[in-house]
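[1] Quick check, what structure comes out for this input:
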Amino acid sequence: MFEVHNSRFASGEILPLLCRTPHQTPAVLPLIYTVLRRRHRAASTLRRDAQIFKWLYQWVYWELGYDFDELVHAGNLHLVIGKIEQFGFWLRTGRVTSKIAGRIGDVQLERRTDWLHPTSFNGYLHTIQMFLTWAAERYLTGATTMPVSEHVLGLKDRIRSNFEALLLGGTSVAQVKGLDNHDLHALLLILHPSSPDNPFRKNARTRNWLIFRLFAEAGPRRGELLKLKTTDIVEKNDKFYVTLRRMPDDPSETRAIPPAQKTLPRTISISEALFLDIEKYIQIERRPIRNGKRSRLSHQFIFTSERGSPLSLSALNSAFSVMRATAFKHSDTPLHPHLLRNTFCNNYFDWRVERTKGELERAADELRYLCGWQPNSKMPQRYAAKWISSQANQQNQARVDIAWDDASYLDPTI
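    Presented below is the predicted three-dimensional model:
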């Protein structure tokens, strides 16, 4: 009934649209709202918005029997607002039911594993709240005995109060994850192109090995890594670097879902060995062989599929799924690209503070730069807290060991 499609412009800009099937006509209100209020956002954010609007349109049609656009233009937005609790329940429970009555205490429903996380649920509600508030301001034309301005203010206040009542309280404790050195080295050995345990086809082994090493050495996000071009691996004064750029509207981008970039541009040093291996990959293996010859590519992205097209997010995620099935088949470790970014942060912070005797605040500032965070970001504090807790436990363990050793009352002969 509704699908999200990407509209691509000659400038490289990508605009995700909510469309009606089967004729693929765009839903009018999300289109206008996106162009007027959200067009400056990243394509991945706009696609997320469009997906949330899709759920809203589907629910309105199933629950009220109306197309949302027609309902708003008829001045009946209050029908949606009056049932927003039902919509919230439907959204939270995985879009499987909209009936609240008789569901309280339902054991089978409570055991569902696809309930939205509170943070995600609150974020989705906030997106819909902004959209409904905008629609009330712009399109409220229903008959009313009070002035339109008062009617709009009353409806906006009702939207605000209804949504505030649905927000889930409490926050999850942020857990700093990451691989230990043993698991990291074990994965590097398995993924070496000549390893007999390597789970990938030969023409993908070098590429995946380099991707894993880049994650471990530079800690980029997956979108940043997939956006890397051949000109972003540079040598300067016998030092080697990878340059992570922000390219939101790239005319050479052809992927259906472009990789997102949400951090600041930066340049990060890498090892000479990694630099040389990437250079060799670019010159030899990046371009697929066709008719016995290396084909010419129409883009500069470093990491490519077997056909020579830019590597997609889904292909990268699939590669990590294969890695996990091979190296962590007896473990609960959820191997994914961001886990390697966590590992990079842990290793850098530990090395900077322990090995080089650097100050915590200085190490935090450096990590902000390397990870592309804003100067006032609180993210380094998570890794500092992990290091502090580790050191505190080591010191406490040493303290209690000495205390028990000196305790004469523990002598069983007394």
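
[2] alpha carbons only for contacts and neighbour counts from here, please
    Fine.

[3] Residue 164 versus the closest residue in space to residue 18 that isn't next to it in sequence, what's the distance?
    Nearest in space to residue 18, with sequence neighbours left out and distances taken as CA to CA, 6 or more residues apart in numbering, is residue 4 at 4.6 Å. Here residue 4 is placed at a distance of 28 Å from residue 164 (CA to CA, to the nearest Å).

[4] out of these two, which sits in the more crowded spot?
    residue 4 (20 against 14; other CA atoms under 10 Å).

[5] Wait, a strand at the more buried one?
    Yes - assessed with DSSP: H, G, I helix; E, B strand; the rest coil, residue 4 lies in a strand.

[6] and for comparison, fold this next one:
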Amino acid sequence: MDAKDRFHLTRFSYHNHLTAVVQDRETELPALLPLIYLQSWGLSRAINTVQQHMVSICQWYNYWQTKHNRSFDEMVFERDTYGASLLAPLNALDAALSDYAGFTGYINYGQRHADIGAETGLHQFVISSATLDVRLGSLTQFFIFLVKRYVSSRYTGLNSREQKSLFDSYRFRFQSARRDACGRLSVRSRQSFKNTSGTPVIVRERSLTKQEMDAIVLCARPSTSRLANTLNPWQKHPDSSQIAKVQIRNYLVIRLLSNYGLRLGELLLLRTRSLIPYESGTGHALAVTTYEGNGDPRKVPPRLKNSWSERLVELAPEDVTLWEMYVEHLRGKPSHPFLLVNSRKNQAPLSIRAAQEIFDRLYEALDRHFPSLCRPEIGGTLITLNPHMFRFTWATETFQALVEKDSCDFEAAKDRLRQLGGWSDTSPMPQKYAARYIAKSANDANVRRVNGLRQQHRLSDSK
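    Model prediction:
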């Protein structure tokens, strides 16, 4: 942020949890509406998620201050001629809707001018279209929160049906304004369609196909003393003694993500003692828990998404064997308790950035050895690879197995998936996977019907 900007981002600790808020330099207090948003939505969330939203909101507040010479809070809490505070949230939301294009130009051209609209025709962008989409998406979520808060009987004289109609109207208009300002993005590459005319549009699920997973396993499989895996992207290291350690560590990462649906933060919080043997001696469970100690040296320590993320997950015997081999022979003995360590001499725990680089290197290997999966010009649809795609894949396959192999009804399957994946009782995610399964089953049935009709026609033609 420029030093002259009225609003800036401030980090603080709340019950030993790092978070961020938009602060007003004039009053030296947090801006009111972002503070309410943080209290209602963000205090239990990871610092990276909160900061992503607060950066967008802070930019909006500085844009509004620059253009209107008053804060957005002052627009919501207007004063009458006698100085009494009036609540005018709907007026502020309507004004925000009309200013979306101006805000897009403001952040697109370096936050220098508040009067640059999207129609100016300038092309000196300082941020990518993917970053712009993230900024507008976070800001839209903030506005929809304000709509939920202020379109209610407490602040309006509307009945419940009128409130719902008004809320749906605002939500639709804000989402439309975001799409109009930024343009739709492709699901995988996050490149704007309007900026990539002439390239094929790729529409697909975020989960990985069987062919893609098979290729990932082939590339990630470690080399052995008898057989070198030439597809593995981690063939070289300044310290040759670290090659086997890095390969097995990364293979363990892939298996934990794909077999158990862990989030990246949950993976990086695992400790060596997170593997717990059953008292019966017939297996092991993985304890996904938060970390309350003081030994995490990472600048941005990972955190669980919510309290529902804490759970026990049974591990397959081959994954237990891989875990124990890594811990006992390759991990070393660093001073911290975390399972995954980097390959430097300090043996620090694996950071979020370093973990993401694993998937960048893995994707480069896929693109080199399996171009038919990655390159759109020859039919590939895997345009990027990130750790959360393994969670989508795991959830899709697990829900299908619960229904088809365990004979669970949909409600029981959703409850089991919710427990295994660490979702809250009110999370809509299990329902989304149920809907995806229904759609896939319907498409499979339709393909079988068409194939059956084709065979009937062939038989009739042969007679």
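
[7] residues in contact with residue 177 of the first structure?
    339, 342-343 (CA atoms under 8 Å, 6 or more residues apart in numbering).

[8] try it again with 7 Å
    339, 342 (CA atoms under 7 Å, 6 or more residues apart in numbering).

[9] got it, and the one 10 residues further on?
    Contact analysis of residue 187 of the first structure by CA under 7 Å, 6+ apart lists residue 327.

[10] Distance check, the counterpart of it in the second structure against residue 373 of the second structure.
    Matched by TM-score structural alignment, residue 187 of the first structure corresponds to residue 216 in the second structure. Per CA to CA, residue 216 of the second structure is found 11 Å from residue 373 of the second structure.

[11] same check, this time on residue 288 of the second structure
    With CA to CA as the criterion, residue 288 of the second structure and residue 373 of the second structure are 33 Å apart.

[12] next one: residue 420 of the second structure
    30 Å.

[13] same thing with residue 322 of the second structure?
    With CA to CA as the criterion, residue 322 of the second structure and residue 373 of the second structure are 28 Å apart.

[14] Between these two, which is the more surrounded one?
    residue 373 (19 against 15).

[15] May I ask which helix or strand encompasses that one?
    Residue 373 of the second structure belongs to helix 371-374 when assigned by DSSP states H and E.

[16] ditto for residue 225 of the first structure
    Using DSSP H and E, residue 225 of the first structure falls in helix 222-226.

[17] Where in the second structure does that helix fall?
    Using TM-score structural alignment, helix 222-226 of the first structure pairs with 264-268 in the second structure.

[18] Mean distance of that stretch to its aligned residues in the first structure, please.
    With mean CA distance after the TM-score superposition for the first structure, stretch 264-268 of the second structure departs from the first structure by a mean of 1.0 Å once superposed.

[19] With stretch 451-461 of the second structure instead?
    Mean deviation for stretch 451-461 of the second structure: 4.9 Å (mean CA distance after the TM-score superposition for the first structure).

[20] So for that stretch, what gets flagged as buried?
    Within stretch 451-461 of the second structure, not a single residue qualifies as buried, counting by 16 or more other CA atoms under 10 Å.

[21] before we move on, what about stretch 4-24 of the first structure?
    In stretch 4-24 of the first structure, counting by 16+ other CA under 10 Å, buried: 4-6, 8, 13-20.

[22] And the strands in the first structure, which stretches?
    Secondary structure of the first structure by DSSP state E: the strands cover 2-8, 14-20, 25-26, 233-236, 239-244, 266-270, 289-290, 293-294.

[23] Between strand 2-8 and the second one, find me the angle.
    Spelled out, it's strand 14-20 of the first structure. 150 degrees (axes from the mean of the first three to the mean of the last three CA atoms, to 10 degrees).

[24] Run through the neighbouring helices and strands of strand 14-20 of the first structure.
    Judged by 3 or more CA pairs under 7 Å, 6 or more residues apart in numbering; DSSP states H and E, the packing partners of strand 14-20 of the first structure are strand 2-8, strand 25-26, helix 43-64.

[25] now what about it, what contacts it?
    So strand 14-20 of the first structure is contacted by 1-8, 25-27, 31, 43, 46-47, 50, 54 (CA under 7 Å, 6+ apart).
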